[in-house]
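Colleague: Next comes the sequence, and after it the predicted model I'd like to discuss.
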Amino acid sequence: MSQLVDLPARERERLAPQGSEIDLIDLLTLLAKARRTLVLLPLLFGVIGVAYALLATPMYQAATTFMPPKEQGGGSALLAQLGVGGGGLGGLAAGAAGLKDPNAIYIGMLESRRVREALLQQFKLQQQYKTRFRDDGLEVLKQRTRIASGKDGLISVSVQDESATQAAAMANAYVVELRKLMTQLAVTEAAQRRQFFESEFNSVQRKLIDAEVGLKQLQERSGIVKLDEQSRATVDTLADLKAQVAAREVQLAAMRNYATGENPQVRQLEAEITGLRAQLANYTRGRDDDGVLIAKSRVPAAALDYVRSLREVKYYEALFEALARQVEMAKLDEAKQSNLQVVDTATVPQKRASPKRALIVLLAVVLGGFVAVLWAVASGLWRQRGSDPLTRQRLRALGDAWRGRTAG
């Protein structure tokens, strides 16, 4: 605009714009002269949009919704069934109940590499996605999957695929793989109890087998078949007391994974163990090391060995039965806590999720109209630059401003 200052006043007054009405009329004039372009260019863009919408690969989306398991305090009921009054594992659920969003665990498991690899292999997605590397296939699957947790506590899994049938199958497969993973990982409190008790149960089972084999071999070597009724009852009672102490020590070890020493249930279980040990000490007072009133000087060494072997077998039998009950109760609690309840099973979608053809064509036409208007205005101003000094001055000022901006 600085060039207009150098013109004579009368010429400058003639060239200056007379208001927005003249500018609007000029713009409409330019658009009227380019009316063919304004019609043909949006039409061309619309045709391109239609072609793209028709040729683009259709994608179908299927979704499933399920309610994840909720934590339940099954420890007290378990110990009540076992006859351990009130103490034990009732506080184990507190460790897992402190999460702000319990669903985050299950969402993380669904998004884990293990679950996605299972789907990649089951549906042969690497060949379908035409990816060279396995990680690339996993990334494509991740982009086509959406996992969300709602305010209602439900988790939804939606999957997009070129095949409507496969999209539904993949969404449902996520839930199946989650169930498998939950059986392998101790997610809930009951699952952690079950895993711990099973480990102890298997160890005791092996020791019981070894003790039974040792007792049988000793009987074959010494010829001793059985003890008298009094001695056998003593051995049974002694083994049962020791097994009760060992069973409660296992329960206490399990509790220490979740509770501190100040926990009332931990203190109660410790008191029960102390009481049983005192009872065991009173029972064995006045007896020999094996808890049996036998004069060792009058009894052959083979008989003493038999008493020790029998006591060991009885001890592991009692401990085996106690741990077996605990494992079964932990499995029942785990089944309750690990039950995924599917609210909506993914079904084969009847409508495609993309491409949205009407929207694509509409956007293409709008884009074509915008480009046509820009082209009409720019070409009109370019043609007027020679005949209209004001237009020439404006274009020159615009060019100077643009060069100054880019140079800066």
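Modeller: Good, I have the coordinates. It should be emphasised that the depicted structure is a prediction, and the values quoted were computed from it without experimental measurement.

Colleague: okay, CA-based contacts and neighbour counts for the rest of this
Modeller: Will do.

Colleague: could you pull out the strands for the stretch 201-350 of the chain?
Modeller: Applying DSSP state E, counting those that start in this stretch to the stretch 201-350 of the chain gives strands spanning 341-344.

Colleague: Would you mind listing the buried residues in the helix ranked longest in the chain?
Modeller: In the chain, taking DSSP state H as the definition, the longest helix is helix 301-337. Within helix 301-337, the residues that qualify as buried are 303-327, 329-334, 336-337, counting by 16 or more other Cα atoms under 10 Å.

Colleague: And residue 327, how far from residue 100?
Modeller: 29 Å (Cα to Cα, to the nearest Å).

Colleague: do residue 120 as well
Modeller: In terms of Cα to Cα, residue 120 sits 32 Å off from residue 100.

Colleague: and what of residue 358?
Modeller: Separation of residue 358 from residue 100 (Cα to Cα): 43 Å.

Colleague: Give me the more crowded residue out of these two.
Modeller: residue 358 (12 against 7; other Cα atoms under 10 Å).

Colleague: Work out for me the element the more buried one sits within.
Modeller: Secondary structure assigned from DSSP states H and E places residue 358 in helix 357-384.

Colleague: May I see the buried residues of the helix or strand following that helix?
Modeller: The helix or strand immediately downstream of helix 357-384 is helix 389-407, counting by DSSP H and E. Within helix 389-407, the residues that count as buried by 16+ other Cα under 10 Å are 390, 391, 392, 393, 394, 395.

Colleague: Included below, for side-by-side comparison, is a second structure:
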Amino acid sequence: MQSDKTLLDYFYVLVKWRKLIIWPVIAVALLSSGVVLVLPERWQAETVLLPSEEDPGRFEMSMLLSPNLPGGLGGLLGQATPGERLLTILQSRRVLGAIVDRFSLVEDYGVANRDVAIETLESLLESELSRDGALTISVEGSSPTLAADMANALAAELDAVIRNNKRQQADGLRLFLSERMETVQGEIEVKARSIRDFQEGKGIVDVQAQTTAMVELTQHIVKELALLEVKLGIAQRSLKDDHEERILLEMEADELRRQLQLVVGKELDGDRGQLERDSFNALGPPLRQWPSLGIEYAQLTLELKIAEQVLAFLSAQLEDAKYRQAQDAPTLQVLDPATVPEFRSAPSRMLIVLIAIVISLVFGTVLAFFFESVQHISSENRDKIEAIRQAWGKNNP
């Protein structure tokens, strides 16, 4: 029975097979050193951007969803924040393609076409959006100057794309507002004609003044009629039917009742009734028609005022859209412009060589212990191995 292995036994194996362990390590170290020397060098430049505070126009009615809400509440409600929109634009082919064309990255990367260069640039581009909305852009280039220029060019291209998008939005909004204003102006003209036709057809000039006049006239007639009926009642008790004063009072009472009927709106027969009706038309429609006419007139007037308010609102928005269209203010604040890096970001030559050495050292050590164990196989185990070999040879001629 074999005794337990000690550290000296393991150390003996390492010393015995030292050439098997050391020479592969030296070879791998030399080979990896040569490989890392020919790997293309990369430098990384970084810039930090902050979207400018948006100035939403009065046309944006849904202010509760504005990205300017405190604490990024707009993002919590499902709407993208300015930083998230900026990140989306950064990853677009429009921006990346412009950088590829500007710096001739197809030749720099040694790729076949522009699409592959865009994909390569995207793989070399890193972006991070902080909680306060700042966007950090890092890009790798084949030289320190190229990396810094590409990072600053990305910031400039982002600003140009956002400005162009805002101008296009302002153009579309201005066109919509202009067309809408023409439509509303036409509606105002139609509503104004409707009010004019209504006034001419119904004899209405001033609803409040005419209504007040009709009510006062009615009150006056009713008051006069009440006094006259009192006098007539006294006359009927004290005077005969053919008495001249009694007859005169009855005629006056009949005339007041007739005028009251005309004022209220009851139609009277005969030419006299028409003449009297014409004389009362100077005050406007009969009193009983004023409630419905007043409601109809108020509705027409309200519709006209609403249309005028809409026109005033659209006019203000049109001026705001024209201002936005002409505005050319920066949309991004460059907090930290990219500078030429002093140290390369890739390849990490020392790390690559160390990893290769460690792997080869581990592999050589495992191989040394394997060979050592093969040399110490017992005769019984050797016979078993030989039997396995023969059985394998028979099954696989």
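Modeller: That came through, no problem. Every value quoted in this text rests on a predicted model; they were computed, and no experiment measured them.

Colleague: follow-up on the earlier one: list just the nearest of the buried residues of helix 389-407 of the first structure to residue 161 of the first structure.
Modeller: Within the buried residues of helix 389-407 of the first structure, the smallest distance to residue 161 of the first structure is 52.2 Å, found for residue 395 (Cα to Cα).

Colleague: contacting residues for the closest one?
Modeller: residue 385 (Cα atoms under 8 Å, 6 or more residues apart in numbering).

Colleague: and residue 155 of the first structure, how many residues sit next to it?
Modeller: 21.

Colleague: In this structure it contacts residue 148, no?
Modeller: Yes: under the criterion of Cα atoms under 8 Å, residue 155 of the first structure makes contact with residue 148 at 5.7 Å.

Colleague: Next, show the common contact partners of those two.
Modeller: residue 107.

Colleague: Now do stretch 139-154 of the first structure: which range of the second structure does it align onto?
Modeller: Under TM-score structural alignment, stretch 139-154 of the first structure corresponds to residues 119-134 of the second structure.

Colleague: Name the surrounding residues that touch the matching stretch.
Modeller: By Cα under 8 Å, 6+ apart, stretch 119-134 of the second structure touches 48-51, 82-84, 87, 91, 96, 100, 109, 135-140.

Colleague: Just the buried ones among those, please.
Modeller: Buried among the contacts of stretch 119-134 of the second structure (16+ other Cα under 10 Å): 48-51, 82-84, 87, 96, 100, 135-140.

Colleague: among the residues you listed, which are in strands?
Modeller: Counting by DSSP state E, the part of those found in strands is 48, 49, 50, 51, 135, 136, 137, 138, 139, 140.

Colleague: Could you export those to a markdown table, including columns for distance to residue 117 of the second structure?
Modeller: Formatted as a markdown table, these follow (distance: Cα to Cα, whole Å):
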| residue | distance to residue 117 of the second structure |
| --- | --- |
| 48 | 24 |
| 49 | 25 |
| 50 | 27 |
| 51 | 28 |
| 135 | 24 |
| 136 | 22 |
| 137 | 18 |
| 138 | 17 |
| 139 | 14 |
| 140 | 13 |
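
Colleague: what's the closest of those to residue 295 of the second structure?
Modeller: Nearest member of these to residue 295 of the second structure, counting by Cα to Cα, is residue 51, at 53.5 Å.

Colleague: mind listing what the equivalent of the closest one over in the first structure touches?
Modeller: Aligning on TM-score structural alignment places residue 51 of the second structure opposite residue 68 in the first structure. By Cα under 8 Å, 6+ apart, residue 68 of the first structure lies in contact with 103, 106, 153, 154, 155, 338, 339, 340, 341.

Colleague: How many neighbouring residues does the fourth one have?
Modeller: Number of residues near residue 154 of the first structure (other Cα under 10 Å) recorded here: 16.

Colleague: Tell me the spacing between it and residue 142 of the first structure.
Modeller: 20 Å.

Colleague: Please apply the same query to the third one.
Modeller: Spatial separation of residue 153 of the first structure from residue 142 of the first structure under the definition Cα to Cα is 23 Å.

Colleague: Neighbour count for these two, which is higher?
Modeller: Of the pair residue 153 of the first structure and residue 142, residue 142 is the one with more neighbours under other Cα under 10 Å, namely 16 against 13.

Colleague: which stretch of helix or strand covers the more buried one?
Modeller: In the assignment (DSSP H and E), residue 142 of the first structure maps to helix 134-143.

Colleague: With residue 63 of the first structure instead?
Modeller: Assigned by DSSP H and E, residue 63 of the first structure falls in strand 60-67.

Colleague: Would you mark the buried spots in the helix or strand following that strand?
Modeller: Per DSSP H and E, the first helix or strand lying C-terminal to strand 60-67 of the first structure is helix 75-82. Residues 75, 76, 77, 78, 79 are the ones in helix 75-82 of the first structure that count as buried (16+ other Cα under 10 Å).
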